[in-house]
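Student: just need the structure, nothing else, for what follows:
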Amino acid sequence: MFAYERHQEVRRLLFRYLESPSLRHLREPKQVDRLAEEIVAAVDQSSPLWGKWDAVRAELLKAAAKTWIPIEDLASFLNSLPGPRLTATDVAQRLRAFQEEPHAHLYPDERVKDACLARYSMEVEAGTEMPAIVGALQEFADEEERRLDREWQEKWQAEQAAERLALERRFLSGADCKWTPLEGSKAVFMRRNGRAYRLAPTKEKRWELHRIEEATDAGKLVGVYATRSAANKVIDKIAYEPEFR
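Tutor: Model prediction:
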């Protein structure tokens, strides 16, 4: 039985138990004992699809799902436990079944593969037993993923900051550029066909578009628009027409 199937069965048993209108019945020790027995039976029942797998084998393999431990090594260890002999295919396909369970999130991260394999080799050489290796690699893989995510986020933020600075410098230099914020302003600025515009939010959550010469100019009001997209359409039209007075 897959994990999600067990969850659904336990949930069904609990809801059935709670249907009783009597609080005295719900609190009766014998009834609670009976519910506990039903839950244990539901959780422990094995699936005919995976006859070679008991709870111990399945739990260890599931724990190893994101660690990149070689399938052959997992099969070798699992075969040292009580139960029918497992082939590498048995292990690989049982692992795939775990990974494909709804909301399982058990696929290993390709980014940490080499690091996990290096750590695995180190633990094997040190004589660490497989369950301890699985636990250590779970922690190691999780931390590596977090580290890589942080590095990606920092790199992305740096790239965004560099792009904003380049746009700001481009606008201030007099070159055409797309909308860009300037430090200290809630508005965004654009230059199209050599003409500068400022788009600022209003208290009514609309947008005021001004034609300006410099960023600090009061400028001339072009219009007030519900969205930035509407203001963009106006600029597309007026940027290449004779200047309005």
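
Student: alpha carbons only for contacts and neighbour counts from here, please
Tutor: Will do.

Student: just the buried positions in stretch 221-228, please.
Tutor: Val222, Val224, Tyr225, Arg228 (16 or more other CA atoms under 10 Å).

Student: who touches it?
Tutor: Lys205, Arg206, Trp207, Glu208, Leu209, His210, Arg211, Ala231 (CA atoms under 8 Å, 6 or more residues apart in numbering).

Student: so how far is stretch 160-171 off the chain centroid?
Tutor: 29 Å (CA atoms, centre = their mean, to the nearest Å).

Student: err, stretch 45-56, not the other one
Tutor: 31 Å.

Student: likewise stretch 116-133?
Tutor: 28 Å.

Student: list the buried residues for that stretch?
Tutor: Going by 16+ other CA under 10 Å, stretch 116-133 has these buried residues: Cys116, Leu117, Arg119, Tyr120, Glu123, Met130, Ile133.

Student: and for stretch 165-185?
Tutor: Buried-residue list, stretch 165-185, by 16+ other CA under 10 Å: 165, 167-168, 170-172, 175-177, 179-182.

Student: next one: stretch 109-116
Tutor: Val112, Lys113, Ala115, Cys116.

Student: just these now: which is nearest Ala218?
Tutor: Val112 (54.1 Å; CA to CA).

Student: now for the closest one: which residues touch it?
Tutor: Ala141, Glu144, Glu145.

Student: just the buried residues of the residues you listed.
Tutor: By 16+ other CA under 10 Å, these give Ala141, Glu144 as buried.

Student: just the contacts of Val112: which are in helices?
Tutor: Ala141, Glu144, Glu145 (DSSP state H).

Student: tabulate the residues you listed (CSV), appending distance to Glu243.
Tutor: Shown next, in CSV, are the ones in helices among the contacts of Val112 (distance: CA to CA, whole Å):
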residue, distance to Glu243
Ala141, 61
Glu144, 57
Glu145, 55
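
Student: now the residue nearest the centre of the chain. Nearest residue, chain neighbours left out?
Tutor: The centroid of the chain falls nearest to His105 when counting by CA atoms, centre = their mean (9.5 Å). Counting by CA to CA, 6 or more residues apart in numbering, His105 lies nearest to Gln99, which is 6.7 Å off, once chain neighbours are set aside.

Student: second chain to compare with the first, below:
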Amino acid sequence: MLEDERIWHVRDLVREHVSSPSLRHIRDPAAILSISRRILKVVDRGTGVWQKWQGEREALLKSAVGCWIPTGTLKNYLNLLPGPKLTSTDVAQRMKAIEEEPYSSYPKDELRTGCITIFEEETELGTELPAIIGRIADFVLEEEERERLARERRYKEARTREQDAAEARLMAGADCKWTQLRGAPHVYCRTNGRTYRLSPTTDKKWELFRVDKPSPDDRGEYIGLYSARGNATKVVAELAFQTDYRR
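Tutor: Sure thing, here's the model as predicted:
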């Protein structure tokens, strides 16, 4: 019966979702939404446009996203699984549709050579396609993690260079925006050649001072207490261009 068949397909989708080794992934709202959509498609597949894709076929193709597996190889293996005969166009267009789904991704060109090298190496050894896909998927994840760490490192290095440049401008006497010297709780800015310091209070407010130089030893001239740095910035913008009686 149709109802019985749909139940089996829903069971396969649920089993696929809960088989993830990551409890965080199983509980992830985006992953739950994705599996919910797939279940809905199975239940309403009578009106769906993809009639050849059920159960293991769909799962295998999804696992191959981003792995650069040749379409012909995928087609031949998928045709060994239950379901109507697939053509290369069936496989290519279904893969394209999966790649365009929310929370999916396109194959990364920079990983293509590495993926194909692994595919050819494992094919020569006679490794079964699902195992090849698994190894390539691991490679893709490792490369993506390596690139993520590299981006973080480049970002931190850029931030360090920016901090160095900001501190250098401040110490050189140039006008600059609020700058925090490393290891100090205060922030300093210089506007119209005048130096100001903001010092945090225990109740998360800011005390504004006019100082001669960015130094913890310079107590400075007290100006006021402010609830946010932006409020102090507005005051500085006005004071910096008023007559300087300190000269």
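
Student: picking that back up, looking at the buried residues of stretch 116-133 of the first structure, which are in helices?
Tutor: Per DSSP H, those map to helices at Cys116, Leu117, Arg119, Tyr120, Glu123, Met130, Ile133.

Student: quick one: residues contacting the third one.
Tutor: Pointing back at Arg119 of the first structure there. Leu137.

Student: one step back: check the gap between the residue nearest to the centre of the first structure and Lys62 of the first structure for me.
Tutor: With the distance defined as CA to CA, to the nearest Å, His105 of the first structure ends up 11 Å from Lys62 of the first structure.

Student: please apply the same query to Leu95 of the first structure.
Tutor: According to CA to CA, Leu95 of the first structure stands 7 Å off from Lys62 of the first structure.

Student: the more surrounded of those two?
Tutor: A direct count of neighbours by other CA atoms under 10 Å for Leu95 of the first structure and Lys62 places Leu95 higher, at 21 against 17.

Student: corresponding residue for that one in the second structure?
Tutor: Under the alignment by TM-score structural alignment, Leu95 of the first structure pairs with Met95 in the second structure.

Student: which residues of the first structure fall in strands?
Tutor: In the first structure, strands defined by DSSP state E lie at 177-181, 188-192, 195-201, 207-212, 220-225, listed in chain order.

Student: what sits against Arg190 of the second structure?
Tutor: Leu170, Gly173, Ala174, Asp175, Cys176, Lys177, Trp178, Tyr196.

Student: chain neighbours aside, what residue packs nearest to the aligned partner of the first one in the first structure?
Tutor: Taking TM-score structural alignment as the alignment basis, one finds that Leu170 of the second structure is matched in the first structure by Phe171. Across the structure, with CA to CA, 6+ apart as the measure, the residue nearest Phe171 of the first structure apart from its sequence neighbours is Cys177 (6.1 Å).

Student: how about the contacts made by the one you found?
Tutor: So Cys177 of the first structure contacts Leu167, Arg170, Phe171, Met190, Arg191, Arg192 (CA under 8 Å, 6+ apart).

Student: and the nearest residue to the fourth one once chain neighbours are set aside, how far from Leu167 of the first structure?
Tutor: Counting by CA to CA, 6+ apart, Trp179 is the residue found nearest to Met190 of the first structure once chain neighbours are left out, at 4.6 Å. Here the criterion is CA to CA. By it, Trp179 of the first structure lies 8 Å from Leu167 of the first structure.

Student: still on that earlier bit, what sits against the residue nearest to Met190 of the first structure?
Tutor: Here Trp179 of the first structure is in contact with Val188, Phe189, Met190, Arg191 (CA under 8 Å, 6+ apart).

Student: rerun at 10 Å
Tutor: 164, 167-168, 171, 187-192, 197-199, 232 (CA atoms under 10 Å, 6 or more residues apart in numbering).

Student: tell me where the first structure has helices.
Tutor: 3-18, 23-27, 29-44, 55-63, 71-78, 88-99, 113-126, 130-173, 228-238.

Student: out of those, flag the one nearest Ala218 of the first structure.
Tutor: helix 130-173 (16.3 Å).

Student: for Leu35 of the first structure, see how far away Gln138 of the first structure is.
Tutor: For Gln138 of the first structure relative to Leu35 of the first structure (CA to CA), the value is 34 Å.

Student: and Arg119 of the first structure, by the same measure?
Tutor: Counting by CA to CA, the gap from Arg119 of the first structure to Leu35 of the first structure is 44 Å.

Student: so for Gln153 of the first structure, which of the strands of the first structure sits nearest?
Tutor: From those, taking CA to CA, the stretch that ends up closest is strand 177-181, at 21.2 Å.

Student: relative to strand 188-192, how tilted is that closest one?
Tutor: 170 degrees (axes from the mean of the first three to the mean of the last three CA atoms, to 10 degrees).

Student: mean deviation, strand 177-181 of the first structure versus the second structure?
Tutor: Compared with the second structure after the fit, strand 177-181 of the first structure shows a mean deviation of 1.4 Å (mean CA distance after the TM-score superposition for the first structure).

Student: quick one on the thing from earlier: okay, among the contacts of Cys177 of the first structure, which ones form the most distant pair?
Tutor: Among the contacts of Cys177 of the first structure, Leu167 and Arg192 lie farthest apart (CA to CA), at 13.1 Å.

Student: what residues are shared contacts of these two?
Tutor: With CA under 10 Å, 6+ apart as the test, Leu167 of the first structure and Arg192 both reach Ala175, Asp176, Cys177, Lys178, Trp179.

Student: hmm, the second one is touching Ala239, no?
Tutor: No: Asp176 of the first structure is not in contact with Ala239 according to CA atoms under 10 Å; the separation is 11.2 Å.

Student: since that was my last question, I'll sign off now.
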